[in-house]
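In: no sequence on this one, just coordinates:
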């Protein structure tokens, strides 16, 4: 998907709205317009036979890129650590935020492990960071479905935030027909007693069951509610979630190396 573009709704972008490649297609002036004109000039001068050869080569390149990307997300490690060591490892992972990607991926991973533990069959969607709401289908940073039914959504914040940010998240859940919501913030974020009190009042105001917690608190409860056999699969699920969320290469490399190094040390 990343090789062809990472749009949440690819068929709504402008290039896909035009039935044919033409210099009359709408495009930004400047370099974009120059590139369009060049593309039309180059492709307009080739024969049908040349086009077929070029198409085959393009598909071959895409297949090679796809295979290379798949290898990037493979990991042989399993998590034999105790639940306490696992919780500490996940908390340590947050030492590098990667623009908030680390937190969102860790939350999604724990939700998948919980679902697997109880055979719930939940579909956990971790959206690309800072693009929550980019699609009409997205509610929070992480949306959890039971079939086609939205069960709950999670807002993940690993940077300073305000009461208004919490209320905005809560209202998105309400607009989706949910009377419950989850807000998880990074361990390095300091929350004042006033904010805690205000958040409680906010939930009561909107009659919404709101779980407002640090990642440490969230991960503790999720691991307590999960079975050991599901936690063993954490490394694979972590990288699977990174792939599905279109995490950056630097984030994937960091997660993979950190997990491998930590588990090798523990063993």
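Out: On my side now, so go ahead. Given the structure is predicted, the values throughout are model-derived calculations rather than measurements.
In: drop to CA atoms for contacts and neighbour counts, all remaining ones
Out: Will do.
In: Could you identify the helix or strand that succeeds the helix or strand that residue 64 is a member of?
Out: When secondary structure is defined by DSSP states H and E, residue 64 falls within helix 48-72. Proceeding N to C from helix 48-72, the next assigned helix or strand is helix 83-93, under DSSP H and E.
In: Run the chain-centre distance for that following helix.
Out: Its chain's C-alpha centre and that of helix 83-93 lie 20 Å apart, by Cα atoms, centre = their mean, to the nearest Å.
In: name the helices or strands packed onto the very next helix or strand once past it?
Out: Counting by DSSP H and E, the next helix or strand C-terminal to helix 83-93 is helix 101-117. When contacts are defined as 3 or more Cα pairs under 8 Å, 6 or more residues apart in numbering; DSSP states H and E, helix 101-117 packs onto strand 123-126, strand 142-146, strand 149-157, helix 215-224, helix 228-231, helix 234-244.
In: ok, second structure coming up, stack it against the first:
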């Protein structure tokens, strides 16, 4: 690639611009800074989506272009073949990350967002390997549309930055003031979960709760973005390509999987879990024992685990619930919401959704 395609973005200039435009957007009674309706709505969609890395890519791109109009919105690395390539990671980690930390961590509070897979390509492209292809396509199309409109002289890069900053003002700050009384105390949440799991809900309740716990735990403990997927409890393995009832992805790569059983564990179900782990080349697999062991089979299960060519970890629901002890109060509130979201994703029975809503609201309204 010719070096003529590469441009520089002055971090100090970008920082001053970001502070100035943030103050402006917050002081004005205005919500529309660009004429193009599609650009306005797609900016809001990307920033409100669960895919954190795409939020950072979008905001960083609008800041870079507003600082140096020679930048191409879709460029992520100086090695990109796009005319207007630049080192987006340097700008993000030097300017955007510390700015976001000082302004409510509304994008997600990631300390190094550009180490995640979606940001490690040379440019945003529909050809990039991605698990969430629709979300990637949306970001690509938005960035390219902004590039085209600026090139045509229809839109101004600074106004696009202002529109993006306005959309950020509409996001909830993640930094909350200290309150002496917890809004989601562990004992209250534990009681709600225990009550909820007294009924299996035809196998739907425990997987949703476990998925919510895992998403909450990794949101709290991990520096990189994890994605938790929950399979509907009653999907036959014959029709499912999933590695387990719950799958955990990091940078779009499958890292862990879990089998969740609300019935007594059997030797055959453990063997099946080991086989699924082997098929998906997982060195570690978690088997959630929701209702103990079938009579007379515990010793056989322990032998299967001992002889398995991988590490099979047994956990019961009490151990998983206890993980909510090590997260913050706000994270437990996040957990209450995520269980409801997983029930929706799993297309769970309405009775299971309604009962969870009832219990979650009882915690939040105490």
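Out: Yep, it's here. None of these values were measured; they are calculated from a predicted model.
In: ok so, going back, tell me which of the helices and strands packed on helix 101-117 of the first structure approaches residue 68 of the first structure most closely.
Out: helix 234-244 (12.8 Å; Cα to Cα).
In: Relative to the second structure, which residues correspond to the closest one?
Out: Under TM-score structural alignment, the alignment places helix 234-244 of the first structure onto residues 335-345 of the second structure.
In: And the contacts of the matching stretch?
Out: When contacts are defined by Cα atoms under 8 Å, 6 or more residues apart in numbering, stretch 335-345 of the second structure is touched by residues 204-205, 208-209, 211-213, 215-216, 230, 352-353, 356-357, 360.
In: That one: average distance to aligned residues in the first structure?
Out: If you overlay the two and look at stretch 335-345 of the second structure, the average distance to its match in the first structure is 1.5 Å (mean Cα distance after the TM-score superposition for the first structure).
In: Any idea how far that stretch is from the middle of the chain?
Out: From the chain centre to the centre of stretch 335-345 of the second structure is a distance of 13 Å (Cα atoms, centre = their mean).
In: One more: stretch 231-249 of the second structure?
Out: Distance, stretch centre to chain centre, for stretch 231-249 of the second structure: 19 Å (Cα atoms, centre = their mean).
In: secondary structure element for residue 101 of the second structure?
Out: Residue 101 of the second structure is part of helix 97-102, with elements assigned from DSSP H and E.
In: for that helix, the distance to its chain's centre please.
Out: Taking Cα atoms, centre = their mean, the mean C-alpha location of helix 97-102 of the second structure is offset from the chain mean by 19 Å.
In: Stretch 94-114 of the first structure now?
Out: Taking mean C-alpha positions (Cα atoms, centre = their mean), stretch 94-114 of the first structure and its chain are 8 Å apart.
In: likewise stretch 206-220 of the first structure?
Out: Shown here is stretch 206-220 of the first structure, whose average C-alpha point lies 19 Å from the average C-alpha point of the whole chain (Cα atoms, centre = their mean).
In: are any of the contacts of stretch 335-345 of the second structure buried, and which?
Out: 204-205, 208-209, 211-213, 215-216, 230, 352-353, 356, 360 (16 or more other Cα atoms under 10 Å).
In: follow-up on the earlier one: what comes up buried for the helix holding residue 101 of the second structure?
Out: 97, 99, 100, 101.
In: ok, now stretch 322-333 of the second structure?
Out: Result for stretch 322-333 of the second structure [16+ other Cα under 10 Å]: buried residues 324, 325, 327, 328, 329, 330, 331, 332, 333.
In: could those go into JSON lines alongside distance to residue 262 of the second structure?
Out: Shown next, in JSON lines, are these (distance: Cα to Cα, whole Å):
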{"residue": "324", "distance to residue 262 of the second structure": "20"}
{"residue": "325", "distance to residue 262 of the second structure": "23"}
{"residue": "327", "distance to residue 262 of the second structure": "25"}
{"residue": "328", "distance to residue 262 of the second structure": "28"}
{"residue": "329", "distance to residue 262 of the second structure": "28"}
{"residue": "330", "distance to residue 262 of the second structure": "28"}
{"residue": "331", "distance to residue 262 of the second structure": "25"}
{"residue": "332", "distance to residue 262 of the second structure": "23"}
{"residue": "333", "distance to residue 262 of the second structure": "25"}
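In: And the residues you listed, which is closest to residue 309 of the second structure?
Out: Distances from these to residue 309 of the second structure were compared by Cα to Cα; the smallest belongs to residue 324, at 30.9 Å.
In: how about residue 219 of the second structure, what's its partner in the first structure?
Out: Aligned partner of residue 219 of the second structure by TM-score structural alignment: residue 116.
In: try residue 248 of the second structure
Out: Following TM-score structural alignment, the counterpart assigned to residue 248 of the second structure within the first structure is residue 144.
In: Let me see the contact set for that match.
Out: Counting by Cα under 8 Å, 6+ apart, residue 144 of the first structure touches 122, 123, 124, 125, 150, 151, 152, 153.
In: Now do the closest residue to residue 352 of the second structure other than its chain neighbours against residue 282 of the second structure, distance only.
Out: Sequence neighbours aside, residue 201 is the residue nearest to residue 352 of the second structure in space, at 6.2 Å (criterion: Cα to Cα, 6 or more residues apart in numbering). Note on residue 201 of the second structure: its distance to residue 282 of the second structure, by Cα to Cα, to the nearest Å, is 30 Å.
In: again, but for residue 307 of the second structure
Out: 16 Å.
In: Tell me which of the two has more neighbours.
Out: Under the neighbour definition other Cα atoms under 10 Å, residue 307 of the second structure and residue 282 were set side by side, and residue 282 has more, 17 against 9.
In: Please report how far the more buried one lies from residue 42 of the second structure.
Out: 37 Å.
In: Then residue 141 of the second structure?
Out: 9 Å.
In: helix, strand or coil for residue 178 of the first structure?
Out: Local secondary structure at residue 178 of the first structure is given as coil here, using DSSP: H, G, I helix; E, B strand; the rest coil.
In: Pull the number of nearby residues for residue 279 of the second structure.
Out: So residue 279 of the second structure, with other Cα under 10 Å, has 10 neighbours.
In: if I line the two up, what does it land on in the first structure?
Out: With TM-score structural alignment as the criterion, residue 279 of the second structure lines up with residue 175 in the first structure.
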